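Novice: 3D model of this:
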Amino acid sequence: MSPSSILRRHRVAALLGAALIISPVVVSFAQNNAGLSTVAATTQTPVAGITAPNGSFAPVIAVTKPAVVTITSIMKAQPQVGDDGSPLGGNVPFDQFFQQFFGDQGMPMPRTPPQQQGQRAEALGSGFIVGADGTIVTNNHVIDGASSIKVTLDDGTELPAKLVGHDAKNDLAVLKIKADKPLPTVKWGDSSKLMTGDQVLAIGNPFGIGTTVTAGIVSARGRDLHSGPFDDFIQIDAPINHGNSGGPLVDVNGNVIGINTAIYSPNGGSVGVGFAIPSDQAEKVVAKLMKGGDIEYGYLGVQIQPVTPDVASAIGLDHPGGALVSQVTDGSPAAKA
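Specialist: This is a model prediction of the structure:
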């Protein structure tokens, strides 16, 4: 059985701390409206790798951790109508996602609802600062459905955040906060140079316990979780859990080479199989989102599938490669062409 087949048969969970979204395949998330903001250059200088004689990651963490933030998404709490068997008790906005992607298949999942305070519910995620002016990157699913957003800096300062832009297909969002001083930042790294076995650090706020750093290696590249049209995840074994969504995956030079987004979880917790969006993909999307608004995508109107060895043999190819157009949608640009 291929790795992709194994993933399709199990559960992959988004890492939003208070709203665990699980499906037999993978979920995609809805969009919000977006505002506008200015672009600020990243100023942080990366560290020069591990310099401590005992191989400690402390020099890397000292530079990167101050730029990692906790994101609190505040939503209007829904009236509690009792336990209907939903993993979230049927009383939070995210329940609609379970119904859409989870259905009534009866898979056991842990109950991790947002913390409700009166007429509102709060859910936690992570993010990181890429602009000294307060520009922050996170996952789209961390802020999706929020009526307001709050950011907590590494020093404990809490600031309101504005949604600058978001893209559900890539699961990325850009926020903006106003601080009275330049903020610490991290730089983008080059994920294309990552190799299986390279050391990585994952930073975020799992379960809301506070900023946490875990270490591991790149387990695989190019994982397709079937969560969207741009899946090209980095697989890691650094432990990440609910609340790590949107936090940075950094290399030993302190550069962001991924955004922690999902885990494979048969039991609701980390089992050492996590997934991050590559920085090369994320940086381009973020650059467009920083200009404000959503990203528009072209539409061809075709369905494609990979050319497997069996397909190649059936259509007379010498070797598998490329893609096969399996269907053309009626009335689409492709059909007209």
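Novice: make it CA atoms for all contacts and neighbour counts henceforth
Specialist: Will do.
Novice: what about T64, distance to A323?
Specialist: In this view, T64 and A323 are 40 Å apart by Cα to Cα, to the nearest Å.
Novice: ok, which stretches of the stretch 101-250 of the chain are strands?
Specialist: 115-117, 120-131, 135-138, 148-152, 158-167, 172-176, 199-204, 212-223, 233-236, 248-250 (DSSP state E, counting those that start in this stretch).
Novice: Who has more neighbours out of T64 and A323?
Specialist: Higher neighbour count among T64 and A323: T64, with 26 against 12, using other Cα atoms under 10 Å.
Novice: Confirm the more buried one sits in a helix?
Specialist: Yes. Under DSSP: H, G, I helix; E, B strand; the rest coil, T64 sits within a helix.
Novice: my guess is it contacts V186, does it?
Specialist: Yes. If you go by Cα atoms under 8 Å, T64 and V186 touch, sitting 6.1 Å apart.
Novice: who touches both of these two?
Specialist: Residues touching both T64 and V186 by Cα atoms under 8 Å, 6 or more residues apart in numbering: G254.
Novice: who's in contact with the one helix or strand V285 maps to?
Specialist: Using DSSP states H and E, V285 sits within helix 279-289. For helix 279-289, the surrounding residues in contact (Cα under 8 Å, 6+ apart) are 137, 164-167, 170, 172-174, 188-192, 256-259, 295.
Novice: swap in stretch 204-215?
Specialist: 17-18, 61, 65, 68-70, 124-127, 154, 199-203, 238-248.
Novice: In ChimeraX, select just the buried ones from those residues.
Specialist: Filtering the contacts of stretch 204-215 down to the buried ones (16 or more other Cα atoms under 10 Å) takes a single ChimeraX command:
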select :17,18,61,65,68,69,70,124,125,126,127,154,199,200,201,202,203,238,239,240,241,242,243,244,245,246,247,248
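Novice: do you know how far A276 is from A146?
Specialist: 23 Å.
Novice: These two: who's more crowded?
Specialist: A276 (25 against 19).
Novice: Grab the nearest non-local neighbour of the more buried one.
Specialist: Among residues not flanking A276 along the chain, N260 sits closest, at 4.2 Å (Cα to Cα, 6 or more residues apart in numbering).
Novice: Second chain to compare with the first, below:
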Amino acid sequence: MKKIALIVLAAFIGGAVAIGGYKMFERSTSGMTLAEKQNVLFASNPVKISSTGAVDFVQAAAAVSPAVVHIRTTFKAEGSAAGGPGSPMDMMEEFFGGRGGRRSRAPRAASGSGVILTPDGYIVTNNHVVDNADKIQVVLSDRRKVEAKVIGRDPNTDLALIKVDASDLPVVKMGNSDNVQVGEWVLAVGFPLDLQTTVTAGIVSAKSRAIGILNRDQQPTEEEYEEYQRTGKAPARTNSAIESYIQTDAAINPGNSGGALVNANGELIGINAAIASQTGTNEGYGFAIPVNLAKKILEDFKKYGSVKRGYVGVTFQELNADAAENLKINDVSGLYVNDVMPEGGGAAAGIKKGDIIKKVEGREVFASPDLQEKIGRMSPGDKVQLTISRDGKEQNVNVTLKGDESLNKPKTTLAAKTTGTTMSKLGASFAPASPAIKAKFGAKNGVVVTAVEPGKAFDNLDIPKGLLVTSINGKPVNSAKDVEAALPTSKNGKTTVAGIGPNGNYTFSFN
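Specialist: All right, here's what the predicted structure looks like:
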């Protein structure tokens, strides 16, 4: 009896100490950053298995699953199509969160996933999961439903930080995505296809992948297209989007968006964001935002509510054998500087047009993600060392990054001119593109050409029936009425038709 009493007393004292310790922890960490809180939470947790070793994911799945949440969002109907132009799901529903099917005037619902980072309710997810949402509801692992508010969103990385009013929540430990290796085993955890918590396994297939999804809705301007026709040179653009995805073959499906990609230790190494698919469901290639990039973005959200991004202040293109031949240079790797912004950090450091960026902080640069992810983790005022090649000789330059104010001001919009084109002159009829067609071509909006009249403009341009038209004179179109409204004016008096076909993007201009 005495022994039992001692056991009960010890248990009571242990519980009291644990509760008191947590309360002290809660008070002492209130001013910490997300990363600092994580360090305190996991300081005593030893690594139990090798990240690239044992293929037993039981411990990792058990550690992570309770801290991956289901996010449900509601969007107001817009016009005759709920979630129409302006809804983030138009761009991303073929990857995650969209349910497809027939649209109506009823409010549209979508779903995704999120990862709890702190016991007091900070949750990371994708921007496209919560963008323009009227209501965000988080379903916790204990089946509680709680409302969430947005702390910050960034379409340039597709990241968002939301907050729920809760405490003592389970959390996922943030790992180090720089240490991730191709061939390493990983788990994807989320809520695919509205199923409950689902864990899938695969390997890291590649790193630093840019897939163009964050800028796929940017069509070339008329001036850019005419320049391309004359010179064959693709336009160089000042682009704030940062894509440096971890590619994995772990099965990822609609609803996984914003969920966790973790290593075999149960450490968060990425936020699942997209899949490469012709059908809208898993075909073996998923893409996750590296957690090291996410850390900086999330801290900015927490401190400022938005991202404070630093810029080198140059535009560039990736080099390969074909690009080097066109540019008449010998280098086949690195980033060729097309232009230098006069107020940017690159100009102040002496970078010139025609220079080739070969290294960033001593690490070789082969593609744009190699530079963009590194810069994306930094802030205005930070310094970065770039190694550039000029006239065949390499030199190091120290660039002080500058903020948005250093970017070139947008070009003055040209006055609109009447085109004189009518629906009759086009000689075509149109129908709204279905979600399946938009998913097939990766389009955010569009109309399908349903008929072409012989001898009229579309027939003369060989624009066939079935092609997807995304914009007329630079204006997005989703119906025949949109096409008609966009026809009368353009920047140069010409009618410009842009869209996507089996062979990629196309643009036609005619008087």
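Novice: so where in structure 1 does stretch 430-443 of structure 2 end up aligned?
Specialist: Aligned by TM-score structural alignment, stretch 430-443 of structure 2 falls on no residue of structure 1.
Novice: re earlier: just tell me the aligned range of the helix holding V285 of structure 1 in structure 2.
Specialist: Taking TM-score structural alignment, helix 279-289 of structure 1 hits residues 291-301 over in structure 2.
Novice: Which positions in that stretch come out as buried?
Specialist: Those would be 291-301, for stretch 291-301 of structure 2 by 16+ other Cα under 10 Å.
Novice: got it, and stretch 68-84 of structure 1?
Specialist: In stretch 68-84 of structure 1, counting by 16+ other Cα under 10 Å, buried: 68-77.
Novice: Can you give the distance of stretch 330-337 of structure 1 from its chain's centre?
Specialist: How far stretch 330-337 of structure 1 lies from its chain's middle: 33 Å, per Cα atoms, centre = their mean, to the nearest Å.
Novice: For that stretch, give me every contacting residue.
Specialist: 299-302, 328-329.
Novice: I'd like the next helix or strand past the helix ranked longest in structure 2.
Specialist: Longest helix in structure 2 by number of residues, with DSSP state H as the criterion: helix 2-28. Moving toward the C-terminus from helix 2-28 of structure 2, the next helix or strand (DSSP H and E) is helix 34-41.
Novice: could you pull out the helices for the stretch 201-337 of structure 1?
Specialist: Taking DSSP state H, counting those that start in this stretch, the helices of the stretch 201-337 of structure 1 run over residues 279-289, 309-314, 333-336.
Novice: Export the ones you listed to a markdown table and append columns for distance to H141 of structure 1.
Specialist: Formatted as a markdown table, the helices of the stretch 201-337 of structure 1 follow (distance: least, Cα to Cα, whole Å):
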| stretch | distance to H141 of structure 1 |
| --- | --- |
| helix 279-289 | 15 |
| helix 309-314 | 36 |
| helix 333-336 | 31 |
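Novice: hang on, the earlier thing: which of the contacts of helix 279-289 of structure 1 count as buried?
Specialist: Here, 16+ other Cα under 10 Å leaves 137, 164-167, 170, 172-174, 188-191, 256-259 buried among the contacts of helix 279-289 of structure 1.
Novice: Give me the distance from the match of helix 279-289 of structure 1 to the chain's centre.
Specialist: For stretch 291-301 of structure 2 - counting by Cα atoms, centre = their mean - the centre lies 13 Å from the chain centre.
Novice: so how much does it differ from structure 1 once superposed?
Specialist: After superposition onto structure 1, stretch 291-301 of structure 2 sits on average 1.3 Å from its aligned residues (mean Cα distance after the TM-score superposition for structure 1).
Novice: returning to that earlier point: between the contacts of stretch 330-337 of structure 1, which is closest to F97 of structure 1?
Specialist: Among the contacts of stretch 330-337 of structure 1, Y299 lies closest to F97 of structure 1 (Cα to Cα), at 25.1 Å.
Novice: So the spatially closest residue to T400 of structure 2 that is not a sequence neighbour versus V312 of structure 2, what's the distance?
Specialist: Nearest non-adjacent residue to T400 of structure 2, counting by Cα to Cα, 6+ apart: K383, 4.4 Å away. Distance from K383 of structure 2 to V312 of structure 2, counting by Cα to Cα: 10 Å.
Novice: Tell me which of those two has more neighbours.
Specialist: V312 (28 against 17).
Novice: surely that one meets V399?
Specialist: Yes. Contact status for V312 of structure 2 versus V399: in contact at 7.0 Å, counting by Cα under 8 Å.
Novice: tell me, what's touching those two both at once?
Specialist: Shared contacts of V312 of structure 2 and V399, counting by Cα under 8 Å, 6+ apart, come down to 345-346.
Novice: Counterpart of F230 of structure 1 over in structure 2?
Specialist: In structure 2, F230 of structure 1 lands on I242 (TM-score structural alignment).
Novice: before we move on, what about A146 of structure 1?
Specialist: By TM-score structural alignment, A146 of structure 1 lines up with A133.
Novice: show me what contacts its match?
Specialist: 73-76.
Novice: Nearest spatial neighbour of it, chain-adjacent residues omitted?
Specialist: Closest to A133 of structure 2 by Cα to Cα, 6+ apart is F75, at 5.0 Å.
Novice: cool, M92 of structure 2 as well?
Specialist: H128 (6.9 Å).
Novice: hang on, that neighbour packs against D158?
Specialist: Yes. Assessed by Cα under 8 Å, H128 of structure 2 is found in contact with D158 at 6.5 Å.
Novice: Which one of these two is surrounded by more residues?
Specialist: H128 (27 against 23).
Novice: what's the nearest residue to the spatially most central residue of structure 1 if we skip its chain neighbours?
Specialist: For structure 1, the residue nearest the mean C-alpha position is T261 (3.0 Å; Cα atoms, centre = their mean). Nearest residue to T261 of structure 1, sequence neighbours excluded (Cα to Cα, 6+ apart): S245, at 4.8 Å.
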